[in-house]
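Visitor: Okay, predicted coordinates and the sequence, questions at the end:
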Amino acid sequence: MTVLATLLLVACGKQDDTVHVKLGVVGEKNKQWEYVRDQLKEKENIDLELLKFTEYRQPIVALEDGSIDLHSALTEIYMDQMNEEGGYSNTTIAYTTLNPMGIFSNKIDDVKDLADGATVALPDDVSNESRALLLLQTAGLIKLDPSKGNLPSHTDITSNPKNLQFKIMASNQTARVLDDVDISLINNDMAADAGLVPTKDAIFLEPIADSSKPYYNVIAARKDEVDNETYQTIVKYFQTEEVAKIIDEESNGSSVPVWDKK
């Protein structure tokens, strides 16, 4: 073997030592993952590529078809619902944050001021519509059929004293229609992408309680790869005090780390 061939083999071997992982996220603001990416590159020779999606179903499908290796963008209840509907195998390997949903308005400052017949924007997917309706119930605006548990729909409203009118739309549209409705139920990350700070701008924010666990955000892999050592290393680098501080600073306290909660 020539010296040149030997050098080429050595060079190729070094390149092959780098592990490439594609992680799906939703939204533009991902400073915590950018920090983790840099740490993994420096200390573990893991090349973590962030692929940004604009709505929640896309990373589920991308994980299933192999376009990405992991995603970190979804609540567990939403992922489980999409798995059931689509026959997917997206599986939780770790928890990340609780990102409370908020009620936002450009027209009123308090839910108590909502007029009769007011228009309300709701996200259209099953788990987020349910979450929004439960939040409206917590705010005292409607009552729901308790037998529906965590997954009521607007057809399960049993009391609507203000005769609220519902406009159901894609989650990534709920922040865009604030000028066209009286209130809008907006997911935390969609609010952030619209320049809203839930803890400051929401007129009513989802409380954190034991009942919040279905809405914990997850890191997910395909079912047959949950024990992948590289993926577990990525989890370890994410679930740190440094990342928790970044999350707190970037979200103004609107996003709460939950990996230490049981």
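Guide: Structure's in. What do you need? Values in this document were obtained by computation on a predicted structure and should not be read as measured data.

Visitor: contacts and neighbour counts: CA atoms only from here.
Guide: Will do.

Visitor: Can you show me the helices along the stretch 151-262 of the chain?
Guide: In chain order, the stretch 151-262 of the chain shows helices spanning 188-193, 198-201, 229-238, 241-251, with DSSP state H, counting those that start in this stretch as the criterion.

Visitor: Mind giving me the packing neighbours of the longest one?
Guide: Other elements packing on helix 241-251 under the criterion 3 or more CA pairs under 8 Å, 6 or more residues apart in numbering; DSSP states H and E are helix 31-44, strand 256-257.

Visitor: returning to that earlier point: of all the helices of the stretch 151-262 of the chain, which one comes closest to residue 131?
Guide: helix 188-193 (12.2 Å; CA to CA).

Visitor: okay but residue 77 is in contact with residue 125, surely?
Guide: No. The pair residue 77 and residue 125 fails to qualify as a contact (CA atoms under 8 Å) at a distance of 11.3 Å.

Visitor: Compare the two and say which is more crowded by neighbours.
Guide: For residue 77 versus residue 125, neighbours defined as other CA atoms under 10 Å are more numerous around residue 77 (21 against 18).

Visitor: Next one for the comparison:
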Amino acid sequence: MKRRTAPLATSALALSLALTACGSGSGGDGPDDTLVVGATAVPAGEVLTYIKDNLAEKAGLRLEIQEFTDYVVPNTALQEGTLDANLYQNKPYLDDFNQAKGTDLVPVVDAYLPPMGVYSKKVKDVTELADGATVAVPNDTTNEGRALKLLAAQGVITLKKDAGTDASPADITANPKKLTFKELDPAQLPRSLDDLDAAVINNNYAQDAGLSPTKDAVLLESAKDNPYANILAVKRGNEDDPRVGKLVQLLKSADVRKFIEDKYQGSVLPVTTA
């Protein structure tokens, strides 16, 4: 199985958006001090849209949201200056991306936790998976490791004691059901469920496909000690941009916390308060 450090772009539209979006640069001192933020549609785009429509004006923030359908272009666009910030990824993914791509991006705040889940149209519990069942996992390093750790936490497999966030099938030391692992682009996982026994799917792609993490997942991550909160990220050197600071405070606000709790009903979990 060929394993990629990060998935390729899944839509020409995402690339087009990245190339045509007009980033305003750092500092907010020019004629256009709009903060341009890249995001996946769910939940990041929805959270940012709530902020834009309800909170930004009062806070003195002009916000533009550029939506993407993959995990690569929002970071390359941020590095190149097309975006001022992005919101969609966790820190382990960002660290891996920086190392693999030579980018210099940094987190500024944890925004919310989108728990990863196992989904299946054939079983109601992961313990019901048949011997030799095929389970698909994301094919980028950190999300694959995250998926395997979720299965290991439930006792479906056992990983090496020193397996980190970049765990792969090579780190499996016990596989009692002799499961076959299939590595797929994260965006492809929901569309492939009919052909699989189960798939471990990122929260945003599950919700995009109409799956409810709290209702449809046969196994869902716990929030306790979970390192995979989604982060607002910027290019190094822009951490003190006053526009970014305003967005950070809004993301940490009680209003945004309530929005997340009310809208997602446990499918996305708030992690910060003002």
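Guide: Structure's in. What do you need? The model shown is predicted, which means the values in this text are computed figures rather than measured ones.

Visitor: care to give me the TM-score?
Guide: After superposition, the two chains reach a TM-score (TM-score structural alignment, normalised by the length of the first structure) of 0.88; 244 aligned residues with a CA RMSD of 1.6 Å.

Visitor: that older thread, now the helices and strands packed on helix 241-251 of the first structure as TSV including distance to residue 151 of the first structure and mean neighbour count?
Guide: Formatted as TSV, the entries for those read as follows, by distance: least, CA to CA, whole Å; neighbours: other CA atoms under 10 Å:
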stretch	distance to residue 151 of the first structure	mean neighbour count
helix 31-44	30	16
strand 256-257	23	20
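
Visitor: Save these as TSV, and put in distance to residue 104 of the first structure too.
Guide: Written out in TSV, the entries for those read as follows (distance: least, CA to CA, whole Å):
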stretch	distance to residue 104 of the first structure
helix 31-44	24
strand 256-257	19
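
Visitor: among the ones you listed, which is nearest residue 237 of the first structure?
Guide: With CA to CA as the measure, helix 31-44 is the member of those nearest residue 237 of the first structure (6.2 Å).

Visitor: what packs against the closest one?
Guide: In terms of contacts (3+ CA pairs under 8 Å, 6+ apart), helix 31-44 of the first structure is packed against strand 46-53, helix 229-238, helix 241-251.

Visitor: tilt between that helix and helix 241-251?
Guide: Interaxial angle, helix 31-44 of the first structure versus helix 241-251 (axes from the mean of the first three to the mean of the last three CA atoms, to 10 degrees): 150 degrees.

Visitor: With the second structure overlaid, report how far helix 31-44 of the first structure is off on average.
Guide: Here helix 31-44 of the first structure, set against the second structure after superposition, deviates by a mean of 2.5 Å using mean CA distance after the TM-score superposition for the first structure.

Visitor: can you list contacts of that helix?
Guide: Applying CA atoms under 8 Å, 6 or more residues apart in numbering, the contact partners of helix 31-44 of the first structure are 46, 47, 48, 49, 50, 234, 237, 238, 243, 246, 247, 250.

Visitor: Compare these and tell me which has the most neighbours.
Guide: In these, the most neighbours by other CA under 10 Å go to residue 238, 24 neighbours.

Visitor: who touches that residue in this structure?
Guide: 32, 33, 36.

Visitor: out of the helices and strands packed on helix 31-44 of the first structure, nearest to residue 27 of the first structure?
Guide: Within these, the stretch nearest residue 27 of the first structure is strand 46-53; the backing value is 6.3 Å (CA to CA).

Visitor: Look up the closest residue to whatever residue of the second structure lines up with residue 217 of the first structure, ignoring the ones flanking it.
Guide: Using TM-score structural alignment, the equivalent of residue 217 of the first structure in the second structure is residue 230. Of all residues beyond its chain neighbours, the one nearest residue 230 of the second structure is residue 90 (4.5 Å), with distances taken as CA to CA, 6 or more residues apart in numbering.

Visitor: so the one you found sits right up against residue 203, yeah?
Guide: No. Counting by CA under 8 Å, residue 90 of the second structure does not reach residue 203; the two are 12.0 Å apart.

Visitor: can you put the contacts of residue 238 of the first structure in JSON lines and add distance to residue 146 of the first structure?
Guide: Supplementary listing: those in JSON lines, determined by distance: CA to CA, whole Å:
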{"residue": "32", "distance to residue 146 of the first structure": "37"}
{"residue": "33", "distance to residue 146 of the first structure": "38"}
{"residue": "36", "distance to residue 146 of the first structure": "41"}
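
Visitor: Of those residues, just say which sits nearest to residue 55 of the first structure.
Guide: If you rank the contacts of residue 238 of the first structure by distance to residue 55 of the first structure using CA to CA, residue 33 comes first, at 18.0 Å.

Visitor: Now which residue in the second structure aligns to that closest one?
Guide: In the second structure, the residue paired with residue 33 of the first structure according to TM-score structural alignment is residue 48.

Visitor: Repeat that for residue 68 of the first structure.
Guide: Taking TM-score structural alignment, residue 68 of the first structure has residue 83 as its aligned residue in the second structure.

Visitor: Can you give me the neighbour number for that match?
Guide: By the criterion of other CA under 10 Å, residue 83 of the second structure has 29 neighbours.

Visitor: Which helix or which strand is home to it?
Guide: Residue 83 of the second structure is part of no helix or strand when elements are defined by DSSP states H and E.

Visitor: so it makes contact with residue 38?
Guide: Yes. With contacts defined as CA under 8 Å, residue 83 of the second structure counts as touching residue 38 at a distance of 6.4 Å.

Visitor: Quick check: neighbours shared by these two?
Guide: Shared contacts of residue 83 of the second structure and residue 38 (CA under 8 Å, 6+ apart): residue 74.

Visitor: So which of the helices of the stretch 151-262 of the first structure is nearest residue 59 of the first structure?
Guide: Set against residue 59 of the first structure and scored by CA to CA, these come closest in helix 188-193, at 14.9 Å.

Visitor: which residue numbers in the second structure go with the closest one?
Guide: With TM-score structural alignment applied, helix 188-193 of the first structure matches the range 203-208 in the second structure.
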